[in-house]
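Peer 1: Provided below for reference: sequence and predicted model.
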Amino acid sequence: MSRKLSILLLAALALPVQAKVDETQAARLGQDLTPLGGERAGNAAGTIPSWQGGLAQPSASYRPGMHHPDPYAGDAPLYRVDSRNLEQYRAQLPAGTQALLANNPDYHLNVYPTRRSAAAPQRIYDATRFNALRAELISGGNGVAGVAAGIPFPLPEDGLQAIWNHIMRYRGDQISMHTNQAAVLANGAYNLIKLERDVYFLYGRDGVSPQDLDNTLFYYRYKVVAPSKLAGSALVVQETLDQVLAIRKAWRFNRGERRVRRLPMLAYDSLQPDTNGLATADVVDAYNGAPDRYQWQLLGKREMLVPYNSYAVHQQGIPYERILQRKTLNPELLRYELHRVWVIEADLRKGFSHPYAKRRFYLDEDSWQILAVDLYDKSGELSGLQESHPISYYEVPMFGSTLETLYDLKGERYFVDGLDNNEPMYDFNAELSPRDFTPGALRRGGN
């Protein structure tokens, strides 16, 4: 390729590739649509209610620092789905969930009344309304311009816009948390790894302008606390908005070497450490990072049975061995509901390699949280299932996962992250700043 042609190609990629919606469409937000773009009305059958604002305030029994009391603890399951009645509900289930049920006769879904609990601060709603008129994809769809908070594309026209809505959804201003992860082997054996984690979100912060972002979405760090043989190892990530323009920056502190190293790549199909080879870098938060290696297609909306309002598995004091069963999580601690979800299909582009040649994502219409993902291997066979088990963190307010799982359907093993039942609850008011997420800070924290 000539130098002149290369320059022209780069210039083309820098141009916006999507038009903004008009005033008439944007005016629907907060009217027949929710402020984030979901359908405000319920469904015709009455099995999905209308959105009434979600859970935007904590209950009277809530105290700061508590594991969140279940506002729907009095709900009884409407029905149960298992391998025996799977055919009746197949159309409402992700392919991975169908396989999990078919292959595990003791596993089941307890389906509860639908509660549309997702909520966000008013300023996020206001920013989303602003974004509908101004947000645009740039760099061939690998970046977003004109926004600093809120959902960028509340009325998505294609799959790229929809996946950016998930990547850029509101998750608080900062979070400090203690969680555990485990790779559960086919025989049921596992080792817990306890992590201290901090996140400082730049996108979505009150008062931040697009110019303030400087191509940065958030800062992230973790430190391994246990087991002792891994304790002290740590990682810092500076997450860029357009990762084709500037790749994610990551540094790791190795306790054995007592030095900080810049990681050449922590993205796409790079394997996460200590996950038994189960988790690639881009499965964190169900999907993260640049979308450039996939072709994205928006397949529309469907009514699906998905994890939702997962307060039961979030409660304080539950022994982790009660949650982590052989082959699956304990189904009696999980809650499924019927919700409308956006369905996106991602196909790996030619010339790229990844364990998942195809992914099908199911995004909650009320929050843009990915709730489930079907994973297909290079031969086109269904190989995995991801699930995000969310709650409304109503004191923020923010809707997000309390537990994430990735099932290897062929190997009959799974990876789970977010176990916090016997740890301090998330602190959304932690005192953090970008200075806490540098190689120097990582080095000081490791000593």
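Peer 2: Cool, the structure landed.
Peer 1: Only C-alpha atoms from now on, for both contacts and neighbour counts.
Peer 2: OK.
Peer 1: residue contacts, Leu192?
Peer 2: By Cα atoms under 8 Å, 6 or more residues apart in numbering, the residues touching Leu192 are Asn180, Gln181, Ala182, Ala183, Ala226, Pro227.
Peer 1: What helix or strand is the residue nearest to the spatial centre of the chain located in?
Peer 2: Note on the chain: the residue nearest the mean C-alpha position is Asp285, at 3.1 Å, using Cα atoms, centre = their mean. Assigned by DSSP states H and E, Asp285 falls within no helix or strand.
Peer 1: here comes the other one, which I'd like you to weigh against the first:
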Amino acid sequence: MTIHMRMLQCSALALSLLASNVMAAVSADQVAKLGTSLTPLGGEKAGNADGSIPAWDGGLSQTAAPVDAKGFLGDPYAGEQPLFTITAQNLEQYKSKLAVGQIAMFKRYPDTYKMPVYVTHRSAALPERVYQAAKLSAQKTTLLEGGNGLKDFADSRYYAFPIPQNGLEVVWNHITRYRGGSVRRIIVQAAPQTNGAYSLVNFEDEASSPESITDLPANKAENALIFFKQRVTAPARLAGNVLLVHDSLDQVKEPRMAWIYNAGQRRVRRAPQVAYDGPGTASDGLRTSDNFDMYNGAPDRYDWKLIGKKELYIPYNNFRLGLPSVKYSEIIKPGHTNQELARYELHRVWEVEATLKSGERNIYAKRRFYVDEDSWQIAMSEHYDGRGQLWRIGQAMLTQHYQAQAPAYAFEALYDIISGRYLAIGMNNEEKHAFEFGFKSSMSSYTPAALRSTGVR
């Protein structure tokens, strides 16, 4: 009996050591690679074997191209022409560097879907303080038990796992990535019918990281991830409605808190449906809450698997799609956005697969994400229904706000290949000004009481 007990104790100790090793931050030798053989955010600094992906050389400078009086960016690569264009007719030639969802788009829209492929530029560039934050994360941050929260992350705030060890850590990098510290924007959303007819929904939204809020209490800052507020300004039937979200680092221990101000009722109420597969705001049922920003929120309903890293043609450096000279009517087309205006490049991505846990609920039974190694932004996603059928395909038109040193999206789109409809959100070409970065805010701006004044029509 004594021998048996000792064996059990030794086994328990071994399992405990194994568990702690899995949850441990990376070694000092690995941390030292950041900024040397790896980029400061953990991408491979070197190019690929044939030179089609160049070495990272620091990314775009803050003066890469002219910025107009309204803040709209010029295109640093405006003079370039496509190397080639992938179509349904030559698809087989390029299949090895395409994702499943991209191939499905060619099959769904064989006559109109195309991918103009350009020379690759590794344009991602961030402030030095963010690089140092990522290095601190690599030294200190670990996953909480179960992987649904972060430990020892509050001091760094950005890029929890620049040297990821598993799929969940890759997704946390997307969730904790740098967005400019704080950002305000005026954007539109369109959900075209199959014939291309659409109406715009206009939003004013802002997001602030904890470092941008001057009076954030210390006890609140420990588990705070981001504060988000979104006001609908058109159409008239929705104008004045406001959404407020407080996201935490551990959303299982401290779930997302959300409120909605309904302008018609003049009432603020809690909004627990603004999470997971709750319906997206004014989306005509074409996206879920966690589809916004390609993926957001608590990861606890899925098992996450790291498939590996691969080279794919992904949307990249889509400055043209953000030019004020390009009208919404030029972008929004039947079936999919105008691929003539899109730009694709060959980049290395992390592929992660999420499978719904037994006993959990989400309309997506399986999801796959392709995450850019240089910015940790999700570039593409695939969402499967309960029958295992590919249902929705996400595509984020990656760009770089070089003047603010912040990677971003020109817009993101979610394609329903079963119904033939899609939703695009984030365009601001025809608005009165571009994004505003780096503002300081007060906690009083992100309280339920503040929603009433924000929602005045």
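Peer 2: Nice, I can see it. All figures in this text were calculated on a predicted structure; none of them were measured in a lab.
Peer 1: Alignment lookup: the residue nearest to the centre of the first structure to the second structure.
Peer 2: Taking TM-score structural alignment, the alignment pairs Asp285 of the first structure with Asp293 from the second structure.
Peer 1: who's in contact with the nearest residue to that match once chain neighbours are set aside?
Peer 2: In space, and not counting its chain neighbours, Asp293 of the second structure is closest to Glu412: 7.5 Å by Cα to Cα, 6 or more residues apart in numbering. Going by Cα under 8 Å, 6+ apart, Glu412 of the second structure touches Asp293, Met294, Gly394, Gln395, Ala396, Met397, Ala424, Ile425, Gly426.
Peer 1: Let me have the residues you listed in JSON lines, extended by distance to Leu244 of the second structure and secondary structure.
Peer 2: Listed next are the contacts of Glu412 of the second structure as JSON lines, based on distance: Cα to Cα, whole Å; DSSP: H, G, I helix; E, B strand; the rest coil:
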{"residue": "Asp293", "distance to Leu244 of the second structure": "16", "secondary structure": "coil"}
{"residue": "Met294", "distance to Leu244 of the second structure": "19", "secondary structure": "coil"}
{"residue": "Gly394", "distance to Leu244 of the second structure": "24", "secondary structure": "strand"}
{"residue": "Gln395", "distance to Leu244 of the second structure": "25", "secondary structure": "strand"}
{"residue": "Ala396", "distance to Leu244 of the second structure": "24", "secondary structure": "strand"}
{"residue": "Met397", "distance to Leu244 of the second structure": "26", "secondary structure": "strand"}
{"residue": "Ala424", "distance to Leu244 of the second structure": "21", "secondary structure": "strand"}
{"residue": "Ile425", "distance to Leu244 of the second structure": "18", "secondary structure": "strand"}
{"residue": "Gly426", "distance to Leu244 of the second structure": "18", "secondary structure": "strand"}
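Peer 1: ok, so of the residues you listed, who is nearest Leu168 of the second structure?
Peer 2: Taking Cα to Cα as the measure, Met294 is the one of the contacts of Glu412 of the second structure closest to Leu168 of the second structure, at 15.2 Å.
Peer 1: could you show me where the helices are in the stretch 251-400 of the second structure, in order?
Peer 2: 328-331 (DSSP state H, counting those that start in this stretch).
Peer 1: Would you map the strands across it?
Peer 2: For the stretch 251-400 of the second structure, the strands defined by DSSP state E, counting those that start in this stretch occupy 257-262, 267-270, 302-315, 344-356, 366-372, 378-384, 390-401.
Peer 1: Adding distance to Tyr276 of the second structure as columns, could you present those in a markdown table?
Peer 2: Compiled in a markdown table, those are given as follows (distance: least, Cα to Cα, whole Å):
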| stretch | distance to Tyr276 of the second structure |
| --- | --- |
| strand 257-262 | 12 |
| strand 267-270 | 16 |
| strand 302-315 | 11 |
| strand 344-356 | 12 |
| strand 366-372 | 13 |
| strand 378-384 | 13 |
| strand 390-401 | 16 |
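Peer 1: To Val242 of the second structure, which of the ones you listed lies closest?
Peer 2: Of all the strands of the stretch 251-400 of the second structure, strand 257-262 sits nearest to Val242 of the second structure, with 5.0 Å by Cα to Cα.
Peer 1: against the first structure, where does that closest one fall?
Peer 2: Alignment of strand 257-262 of the second structure against the first structure: residues 249-254, by TM-score structural alignment.
Peer 1: so how far does that stretch sit from its counterpart in the second structure?
Peer 2: Mean deviation of stretch 249-254 of the first structure relative to the second structure after superposition (mean Cα distance after the TM-score superposition for the first structure): 0.8 Å.
Peer 1: Filter the contacts of Leu192 of the first structure down to the buried ones, PyMOL style.
Peer 2: Buried residues within the contacts of Leu192 of the first structure, by 16 or more other Cα atoms under 10 Å, are selected in PyMOL with:
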select buried, resi 180+181+182+183+226
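Peer 1: which ones among the contacts of Leu192 of the first structure are found in strands?
Peer 2: Among those, the ones falling in strands (DSSP state E) are Asn180, Gln181, Ala182, Ala183, Ala226.
Peer 1: Read off where stretch 342-362 of the first structure ends up in the second structure.
Peer 2: Mapped onto the second structure using TM-score structural alignment, stretch 342-362 of the first structure covers residues 350-370.
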